[in-house]
Each structure stands twice: as structure tokens, then as C-alpha cells.
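Engineer: sequence plus the predicted model coming up.
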Amino acid sequence: MKIIVTSLFVEDQDKALKFYSETLGFVKKHDVPVGEFRWITVVSPEDQQGTELVLEPNNNPTAKEYQQKLYAEGIPATMFGVENIQTEYERLKELGVKFTKEPTNAGPVTIAVFDDTCGNLIQIAQQNNLNN
């Protein structure tokens, strides 16, 4: 068994697709109309056959409340891995991304957290070499 799809609630699917593809650099894999919404997935350009991230509309009151409470508590909705967190942090800041936590050593990983402009906090993490 393996994870093939995971969802992230977003306030606006078009805005989310633009942010996740143009700003973060993910690749759109699917964009299919489903009623009043769309089935939109993005993937890593480095693993286009890998796990898909669904940009799920938060039109359900439970989904909206869940998303808002995570955000209010400062809890990231998901985490993405990066090779060099400082480089990625600087690249995203130059693109206007707002960070709520700058790169911070957390033992086995260095983490940073940013606002995705779609109602979520997203954590990025770089594995630290613990042998040094």
C-alpha cells in the first residue's frame, strides 16, 4: 500500500492552482470539472508519477472550520520536503511569499512555515545531516 493522493483544503481553486504551480513550482496533473468545482491535482516536477496533491474546495462547513482552526492555531496543514531550505526560503520570499516561521533548526530537520494565500500554513523541511 502506498499514498497516491492527499488533499489540501483551499478557499479558491484558481488562486490555489496559480500559487502551487507558478510560485511553488508544482506541475498541474489533473484539472477536471466536477459539478461546480474541479478535480485539480499537482505533483512535484521531480516525481510526476508520485503522490498527487488535490486542491480541494473548502465549501463544506466542516472543512472550512477545520482549515480555519488549524490556521488560527499556527498548525501547518501539510509539509513539503526541500533539498536546501535556505535557498528555497530566499526564493519564495523574493516571490512575495509571507513566512510565519523563518528557517529554524528542529534537530533532525530544519523547518520554515509560510502562508499559501489560500487559507493554509505550509511547512517546508530539510533533513539535517546528524553525523556532523
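Structural biologist: Here it is on my side, so go on. Being a predicted model, the structure only gives us computed values, none of them experimental.
Engineer: please make it C-alpha for all contacts and neighbour counts, starting now.
Structural biologist: Will do.
Engineer: ok, which stretches of this protein are helices?
Structural biologist: In the chain, the helices defined using DSSP state H lie at 13-18, 61-72, 85-94.
Engineer: winner for burial among the ones you listed?
Structural biologist: helix 13-18 (a mean of 18; mean count of other C-alpha atoms under 10 Å).
Engineer: helices and strands around that one, which ones?
Structural biologist: strand 37-43, strand 52-57 (3 or more C-alpha pairs under 8 Å, 6 or more residues apart in numbering; DSSP states H and E).
Engineer: take the one below as the second:
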Amino acid sequence: MQIKMTSVFVDDQAKALKFYTEVLGFIKKVEVPVGEFLWLTVVSPETPDEVELVLEPNNHPAAQAYQAALKNDGIPCLSLAVKDIQAEYKRMQGLGVEFRGPPAEMGPTLATTFDDTCGNWVQMYQS
């Protein structure tokens, strides 16, 4: 059994696609119209045939409540691994990304959390 797809709720799919591709460096893999929204996925350029991240519209009231509760409580909805957290932190700061603080030790890892501009906190870590 493998994880091939997971999703993150976003308040605006176009804004999310721009952030996840232009800022985080992911690649758009699938974009298919489904009614008023899209089936929209991105992948890591390092592993384009592995896990896809669905940029899922939060148009359902339960999704909106869930997303807002996580954001308000400071809980990341997603965790992304990087090889050099200090370099990514500096690069992303230069692009105007809002971080909750600099990378800090969390057990055997360094981690920080940033705002994805689409209603979520996202954790970035280096093992």
C-alpha cells in the first residue's frame, strides 16, 4: 500500500497554484475542470511520479470550519521535507513568505511554519 495522493484545502485554487508552483517550486501535474472548480494537483519536481498534492477547494462548510480551526490554533495542515531548511527559509523570506518564526530544533529535526496564503499554516522541516 502506498500514499499516492493527499489534499490540502485552499480558499482559492488559482492563488494556491501560483504559491505552490512559483514559491514552493512544485509542478502542476493535473488540471481538469470539475463544475465550478478544478481537479488540481501538484508534485515535487524531485519525485514527479510519486505523491500528488490536491489543491482542494474549501467550498464545503465543514472544510471551511476545519481549515479555519487549524489556522486559528496554529496547526500546520501539511509538512514538507527539505534538504537545507536555512537556505529555503532565506529564499522564501526573500519572496515575502510569512513565517511564524525562524527554523528551530524540534527533537531530531529543524522546523518552521509558514502561511501558504490560501488559509493554511504549512510546516517545513529538515531531518
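Structural biologist: Yep, that arrived. Note that this is a predicted model, so its numbers are computed, not measured.
Engineer: ok, back up a step: nearest to Gly50 of the first structure, of the helices of the first structure?
Structural biologist: Among those, helix 13-18 comes nearest to Gly50 of the first structure, with 18.0 Å by C-alpha to C-alpha.
Engineer: quick one: average offset of the closest one versus the second structure, please.
Structural biologist: When the second structure is overlaid, helix 13-18 of the first structure sits 0.2 Å from its aligned residues on average, using mean C-alpha distance after the TM-score superposition for the first structure.
Engineer: closest one to Gly107 of the first structure among the helices of the first structure?
Structural biologist: Ranking the helices of the first structure by proximity to Gly107 of the first structure (C-alpha to C-alpha) places helix 85-94 first, at 14.2 Å.
Engineer: just checking, Thr78 of the first structure touches Ile122?
Structural biologist: Yes - shown here, Thr78 of the first structure and Ile122 form a contact pair, counting by C-alpha atoms under 8 Å, at 5.6 Å.
Engineer: so for those two, which sits in the more crowded spot?
Structural biologist: Higher neighbour count among Thr78 of the first structure and Ile122: Ile122, with 20 against 14, using other C-alpha atoms under 10 Å.
Engineer: please name the nearest non-neighbouring residue to the more buried one.
Structural biologist: Pro76 (4.9 Å; C-alpha to C-alpha, 6 or more residues apart in numbering).
Engineer: pretty sure that neighbour is touching Gly119, no?
Structural biologist: No - in this structure Pro76 of the first structure lies outside contact range of Gly119 using C-alpha under 8 Å: 10.4 Å.
Engineer: if you count what's nearby, which of the two comes out ahead?
Structural biologist: Neighbour count, other C-alpha under 10 Å: between Pro76 of the first structure and Gly119, Gly119 has more, with 21 against 17.
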